[in-house]
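Chemist: Whatever this is, show me its structure:
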Amino acid sequence: MKLIIATNNAHKAQEIRQILADSFSALDTLREAGLAIEVVEDGATFAENAVKKAEQVLAAAPGYDAALSDDSGLAVDALGGAPGVYSARYAGPQHDDADNNRKLMADMAGVPDGQRGCRFVCAVALARRGRPTVTAEGACEGVLLRAPRGENGFGYDPYFYYPPAGRTFAELTGEAKNAVSHRRRALESLRALLAQERRQRGA
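Modeler: Below you'll find the predicted structure:
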């Protein structure tokens, strides 16, 4: 099965490729497929955005059997789940990771250590030709630090402390992060749903 990753985010594409490297005969990014497509992420949930991206990209990629998309972000308890679906543009549409982190730290300045729970959430969608689009979600619980730690990762990783590892996501290697990440959990859930679907067809 030829799969196209429906994202222009190089970091996400790398993570997805590492996790699914053995699952598809071909796994290409939009750039590798020669596609320049931007999907407006205006859904109210991560799942809505993921489905929209996957289906639009598959429609524009006739040489592929399926398109995989994800939408993910950080949900902070003290902020009522924000940044949420606005994680990539929390400080505004023209701002970068550093700007988003500065805004997040400003918004959390008065929140005590015991109330800084948060989670990374990921929704994945697999659009397939002639078949229903399948979605799955995964989450990874953590604590939001007051200062960044680590040089790896991207986005909010330097501030996301993962208690089981005793480190932030930015302090973990790519392999260690991928083993426990919200994206891996969502992809594993998707794999389970597809396996169940195959069993039902064979019954």
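
Chemist: drop to CA atoms for contacts and neighbour counts, all remaining ones
Modeler: Noted.

Chemist: Show residues contacting the lengthiest strand in the chain.
Modeler: In the chain, taking DSSP state E as the definition, the longest strand is strand 131-144. Contact with strand 131-144 is made by 47, 51, 55, 76, 116-127, 159-163, 180-187, 189-190, 193, as judged by C-alpha atoms under 8 Å, 6 or more residues apart in numbering.

Chemist: how about it: buried residues?
Modeler: Residues of strand 131-144 classed as buried by neighbour count (16 or more other C-alpha atoms under 10 Å): Thr133, Thr135, Ala136, Glu137, Gly138, Ala139, Cys140, Glu141, Gly142, Val143, Leu144.

Chemist: next structured bit after it?
Modeler: Once the chain leaves strand 131-144, the next helix or strand it forms, by DSSP states H and E, is strand 160-162.

Chemist: for the residue nearest to Gly153 when sequence neighbours are not counted, what are its contacts?
Modeler: Closest residue to Gly153 apart from its sequence neighbours, by C-alpha to C-alpha, 6 or more residues apart in numbering: Ala170 at 4.9 Å. The neighbours of Ala170, taking C-alpha under 8 Å, 6+ apart as the test, are Arg149, Gly150, Glu151, Asn152, Gly153, Phe154, Asp157, Pro158, Tyr159, Phe160.

Chemist: Please give the structure of this sequence too, so both can be compared:
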Amino acid sequence: MTATRVVLASHNAHKLEELRRIIGPLIPGIELIGYDGPEPVENGTSFEQNALLKARAAAEHTGLPAVADDSGIAVDVLGGCPGIFSARWGGPSRSDAANVELLLWQLSDLADEHRAAAFVCAAALALPSGEETVRIGTWPGSVLREPAGAGGFGYDPIFRPDGEERSAAELSPSEKDALSHRTRAFAALAPDILELAGE
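Modeler: So this is what the prediction gives:
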């Protein structure tokens, strides 16, 4: 059987690499290809809506099945924020350092038992025919008091997964791939990709 070509609706080379690592073992017959078309305005009010916006735009542009994800960190005491605003929480610079600095300042007076959080990922699949679906993966944990570790990106240095003594930034790529919200979301989406996009 010829590998099914599925577009990853992102211009982020690091995300393409990570999702190839994640999706490859789940669906060996899928060839995940990069996307060079226009990106839609992410004006949804949930991770699910934004993931579907991206997947839908890529499917329409390429005429191929497309997958996309939208993810971020949700802090319990902040009512689920930063949430969909995770990438720009620290202001217009959209820098990881500014995002982390602001979140740590906001939680600085809170005791450890009130620092619960989760990484959340919505994984979406859209077909040129208009069929689409989205699945959610969560990775529960808590926000540390200061960054730890040099790996990962985003909020990884200040996120400690439940059951771990290390931050997400201290995990190896394979350890993170085995546990992450993104892996959980795409594992849930894999049967849909096989059913809807498979040949």
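
Chemist: Tell me, how many residues neighbour the residue nearest to Lys103 of the first structure when sequence neighbours are not counted?
Modeler: In this structure, Lys103 of the first structure finds its nearest non-sequential neighbour in Ala91, 6.1 Å apart by C-alpha to C-alpha, 6+ apart. Using other C-alpha atoms under 10 Å, Ala91 of the first structure has 19 neighbouring residues.

Chemist: Closest one of the buried residues of strand 131-144 of the first structure to Met1 of the first structure?
Modeler: Thr133 (15.4 Å; C-alpha to C-alpha).

Chemist: per the alignment, that closest one corresponds to what in the second structure?
Modeler: If you follow Thr133 of the first structure across to the second structure using TM-score structural alignment, you land on Glu132.

Chemist: Do a quick rundown of the strands in the first structure.
Modeler: 2-5, 26-29, 66-76, 117-128, 131-144, 160-162, 167-168.

Chemist: Redo those as TSV? Include distance to Gly110 of the first structure.
Modeler: Shown next, in TSV, are the strands of the first structure (distance: least, C-alpha to C-alpha, whole Å):
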stretch	distance to Gly110 of the first structure
strand 2-5	40
strand 26-29	41
strand 66-76	14
strand 117-128	14
strand 131-144	13
strand 160-162	18
strand 167-168	21
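
Chemist: Tell me the buried residues within the contacts of Ala170 of the first structure.
Modeler: Arg149, Gly153, Asp157, Pro158, Tyr159, Phe160.

Chemist: you'd agree Phe47 of the second structure is up against Phe119?
Modeler: No - using C-alpha atoms under 8 Å, Phe47 of the second structure makes no contact with Phe119, being 11.3 Å away.

Chemist: Which neighbours do the two have in common?
Modeler: Joint contacts of Phe47 of the second structure and Phe119 (C-alpha under 8 Å, 6+ apart) are Ser71.

Chemist: what's the average per-residue distance for the longest strand of the first structure once overlaid on the second structure?
Modeler: Comparison of strand 131-144 of the first structure with the second structure after fitting gives an average deviation of 0.9 Å (mean C-alpha distance after the TM-score superposition for the first structure).

Chemist: That strand vs strand 66-76, what angle?
Modeler: Strand 131-144 of the first structure runs at 30 degrees relative to strand 66-76, counting by axes from the mean of the first three to the mean of the last three C-alpha atoms, to 10 degrees.

Chemist: For the closest residue to Ser10 of the second structure other than its chain neighbours, the count of nearby residues, please.
Modeler: With sequence-adjacent residues excluded and distances taken as C-alpha to C-alpha, 6+ apart, Ser10 of the second structure is closest to Tyr35, at 6.1 Å. Residues lying near Tyr35 of the second structure (other C-alpha under 10 Å) number 20.

Chemist: was I right about Tyr35 of the second structure contacting Val7?
Modeler: Yes - using C-alpha under 8 Å, Tyr35 of the second structure is in contact with Val7, at 6.2 Å.
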